[in-house]
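*Asks:* need a structure here:
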Amino acid sequence: MSEGKADTVPGLGFKDKEKALDSLKILEGRDPDYQKLAVKGLIGRAKRVITLTKDKEKLQNINDAMKVFEDFVKDFEKNNKSKENRAYLPLASIEALLPLKVKGEYKNLRTVSSGDNEPTWDIVRNSALRKLMKTIDDEDPELWNDDLPSKEHMELILWGYSPEASKIKKNQSKFEEKLGKDSEKLGKADEEEEEDKMDDEDDDDEKDDVKEKSDKNSSLKRKSESDGSGSSDSDSEESPKKKSK
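*Replies:* Take a look at the predicted model:
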C-alpha cells in the first residue's frame, strides 16, 4: 500500500505521548490497513521534525510519541491485524448486484460523520462487518445461491465487502446479464399487476354505475306506482258523485 497523508483523518499528531495516545484513539475502529498507514506516516513526519528541533524537551516529547507509535506497529504486525481488514469492493461490482438489494447503504468516507456526535462511516462499517462476520462464522450459511450471492452474502456486499471478492469481480458481467433480465421480468410483472389492479378498479366502477342506475330506476318505478295509486283513489272518490248526478 502506497504511503498517503497520515492526517487524512483530522486530529492526529505526535507532539507528545498524550497526543500520540489520542491519535490511536481516533484511529480505533477504522480499517486496520489505514491505521497502520496513518501511524507509519506519523512516525515518518516525526522523524523529519526531530532533525529540525533543538529544544530538548520537545525532542523528548516527540520521541515519547514515536515510542507509542512504534509499539503500535510492532503489536499490529505481531498479531497480523491486516487479516482483519475488509477491503472495499469496486462500486461497479456492488451496483451490478443491487437488484438483489432489499435495504442497505454503503459509505466509506473517513471524515463524514454518521450523525451528530456519532462515529464516521468507516467505523460504522467495520463495526457492522464484525457483527456480520461473527454470525457467518458461527452459523456457516451458504454464501451463494444459484450462482448469485445469498442474503447473508448480500448483507456484507452492501457494506462494500465480500470474503470472495475475486469471484464477485470476475463474474460482474454475468451478474449484470442475469439480474438485468430478472429486473426486466420483475418490471413486466409489476406492470401486469398494475394493469390488473386498474382493470379491477374499472370493473368496480362499472358495477357501481349499474347499481346506481338500478337504484334510480327502482326509485322512479316506486314513485310512478305511488302516483298511480293516488289517481285511482281519486277516481273512486269521484265515482259516487258522478253516479248521484
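
*Asks:* CA only for contacts and neighbour counts going forward, please
*Replies:* Will do.

*Asks:* ok, longest helix in this structure?
*Replies:* helix 172-244 (DSSP state H).

*Asks:* starting at the chain centroid, how far to it?
*Replies:* 45 Å (C-alpha atoms, centre = their mean, to the nearest Å).

*Asks:* and for comparison, fold this next one:
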Amino acid sequence: MAEGDSNFGFKDMEKALETLKLLESHDMQYRKLTVRGLLGRAKRVLTMTKAEEKLKNINAAIGVFEKWLEENGGGASSKNAKTDSEDKVETVPGLGFKDKAAAEATLSICGTRSGLPEVGHQGINWQLQACPVRHQNEDKITAIKEGVQVLEDFLEKFEAENRIKDNRAYLPLAVVTKLPDPKDELAKEFLEAYGGSKAKGNYKHLRTMFPKADDKTSWDIVRNRQLSKLLEQIKSEEAKLFDTETGAPTDLHLQLIHWAYSPQPDKLKQYIEKLAKKTPEKRKQESSSSASDSSATSQDSDGKDKPKRKKKREE
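*Replies:* This next block holds a predicted model:
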C-alpha cells in the first residue's frame, strides 16, 4: 500500500482536506477515482448515521470533495460528464448487485477489464446509495444488502491495497498517434477501433467492441491480456522503457504504447512535446551537425592514411 493511502477519509472537513493533500502526489486519474469512491461511501454512511454532529461533519467533507471534483472536471455537471452522456457509451452486460451471487458475478466480469475502478468507484457507489431505499419488499432489500456488502468489502480492499495502480490507464489517442504505427496486425486493428467512428478515442466503448476474429472477447479484455504479456517480458528481460541517448521509447515500450498504455505516461508526453517543438530548421541543423560529425570522422581516417603514402614516396 502506498504511503498515506490509509489516511484517506471523510469524517469531517479537515480529514477531507488532508485526503486531497495526500492525493497531490498521485496522477489526476487516480485522484479523481479515489475522491469519487470516498464521496460515494460518505453518502452511504450518511444514510446510516443519526448523530447530528456526525451528519454535519460528513456533509462538510462531502462538500469539499464535490467542490474539488467540479473544479477538476470530475463532477456530475462537468464537461467530461456531459461528454459521456452525449456519447452514449453502451454498458457492459451482466453487471448488478440484486443479491450476493449477482455481486460476485459483477466482480468476476470486472476482473478482466481495465475500467474496473470506474465501475467500482462510480457506478457501484452511486447505485448503492439509492437502491435499498427504493425497494419496499423485505426479501429484496435483504438480498440487495447482501450484494451491497460483497461490493463494499471489495471496494474497501481495493482502496486499502491501492490496486488502482494496476488499472493500466489508457493513453489518449492523440498521444499514441504521434509515434510510429504498429507492425503487429492485432495492435493495428485495436488502434483502428480506438480511433474509429464508434469509439472516437473514448476507451469506454472498447468494453462492448470486439476484434474481427473474436466476437466474444471485447477489446478491453484483449488489451489487458496483451499488456500482461508485454509487461512480463519487460520485467523478465529487465528492459528499459526509454533509450538513454535519444529519450525515445524503446521497442518493447512502443509495443505497450500501441495498446494505449505506458508505465511512465508523463515522461512519454514530455518526449512527444519535445519532438513537436523541433522545427524543420532545427531538424536541418541537427542533420547538418550529424553530417559534420561524419565528415570529421572521414577526415580523421584520411589523415591516418596520408603519412603512409608519404612514407612510400620516401622509400
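
*Asks:* gap between the counterpart of residue 247 of structure 2 in structure 1 and residue 136 of structure 1?
*Replies:* Aligned against structure 1 by TM-score structural alignment, residue 247 of structure 2 finds its counterpart in residue 147. Residue 147 of structure 1 is 19 Å from residue 136 of structure 1, where distance means C-alpha to C-alpha, to the nearest Å.

*Asks:* so which of these two has more stuff around it?
*Replies:* Legend: neighbour count by other C-alpha atoms under 10 Å for residue 147 of structure 1 and residue 136, higher for residue 136 (15 against 11).

*Asks:* counting neighbours, what do you get for the spatially closest residue to the more buried one that is not a sequence neighbour?
*Replies:* Leaving aside its sequence neighbours, residue 136 of structure 1 sits nearest to residue 152 (C-alpha to C-alpha, 6 or more residues apart in numbering; 7.7 Å). Neighbouring residues of residue 152 of structure 1 were enumerated by other C-alpha under 10 Å; the total is 17.

*Asks:* tell me the SS of residue 152 of structure 1?
*Replies:* Secondary structure for residue 152 of structure 1, judged by DSSP: H, G, I helix; E, B strand; the rest coil, is helix.

*Asks:* what strand or helix carries the nearest residue to residue 182 of structure 2 once chain neighbours are set aside?
*Replies:* Closest residue to residue 182 of structure 2 apart from its sequence neighbours, by C-alpha to C-alpha, 6+ apart: residue 188 at 5.7 Å. For residue 188 of structure 2, the host element (DSSP states H and E) is helix 185-194.

*Asks:* which parts of that helix are buried?
*Replies:* 186-187, 189-191, 193-194 (16 or more other C-alpha atoms under 10 Å).

*Asks:* could you export the residues you listed to CSV, including columns for distance to residue 223 of structure 2?
*Replies:* Formatted as CSV, these follow (distance: C-alpha to C-alpha, whole Å):
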residue, distance to residue 223 of structure 2
186, 10
187, 9
189, 11
190, 8
191, 11
193, 12
194, 11
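
*Asks:* closest one of these to residue 48 of structure 2?
*Replies:* residue 194 (42.5 Å; C-alpha to C-alpha).

*Asks:* any idea how far the equivalent of residue 132 of structure 2 over in structure 1 lies from residue 63 of structure 1?
*Replies:* Aligned by TM-score structural alignment, residue 132 of structure 2 pairs with residue 50 of structure 1. Residue 50 of structure 1 is 8 Å from residue 63 of structure 1, where distance means C-alpha to C-alpha.

*Asks:* between those two, who's got more neighbours?
*Replies:* Of the pair residue 50 of structure 1 and residue 63, residue 63 is the one with more neighbours under other C-alpha under 10 Å, namely 20 against 15.

*Asks:* where's the more buried one relative to residue 10 of structure 1, distance?
*Replies:* 21 Å.

*Asks:* same question, residue 57 of structure 1
*Replies:* 25 Å.

*Asks:* for the closest residue to residue 144 of structure 1 other than its chain neighbours, give its distance to residue 54 of structure 1.
*Replies:* The shortest distance from residue 144 of structure 1 to any non-neighbouring residue, by C-alpha to C-alpha, 6+ apart, is to residue 150 (4.8 Å). Distance, residue 150 of structure 1 to residue 54 of structure 1, using C-alpha to C-alpha: 61 Å.

*Asks:* who has more neighbours out of the two?
*Replies:* residue 150 (15 against 10).

*Asks:* pretty sure that one sits against residue 142.
*Replies:* Yes: using C-alpha atoms under 8 Å, residue 150 of structure 1 makes contact with residue 142 at a distance of 6.7 Å.

*Asks:* which part of structure 1 matches the helix or strand containing residue 62 of structure 2?
*Replies:* Taking DSSP H and E as the definition, residue 62 of structure 2 sits inside helix 52-71. Across structure 1, nothing matches helix 52-71 of structure 2 (TM-score structural alignment).

*Asks:* helices or strands up against that helix?
*Replies:* Here helix 52-71 of structure 2 touches helix 13-23, helix 28-48, going by 3 or more C-alpha pairs under 8 Å, 6 or more residues apart in numbering; DSSP states H and E.

*Asks:* would you reformat those as JSON lines and include distance to residue 152 of structure 2?
*Replies:* Below are these laid out as JSON lines (distance: least, C-alpha to C-alpha, whole Å):
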{"stretch": "helix 13-23", "distance to residue 152 of structure 2": "20"}
{"stretch": "helix 28-48", "distance to residue 152 of structure 2": "9"}
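
*Asks:* with distance to residue 58 of structure 2 and mean neighbour count added, can I get these in TSV?
*Replies:* Output for these, formatted as TSV (distance: least, C-alpha to C-alpha, whole Å; neighbours: other C-alpha atoms under 10 Å):
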stretch	distance to residue 58 of structure 2	mean neighbour count
helix 13-23	7	18
helix 28-48	7	19
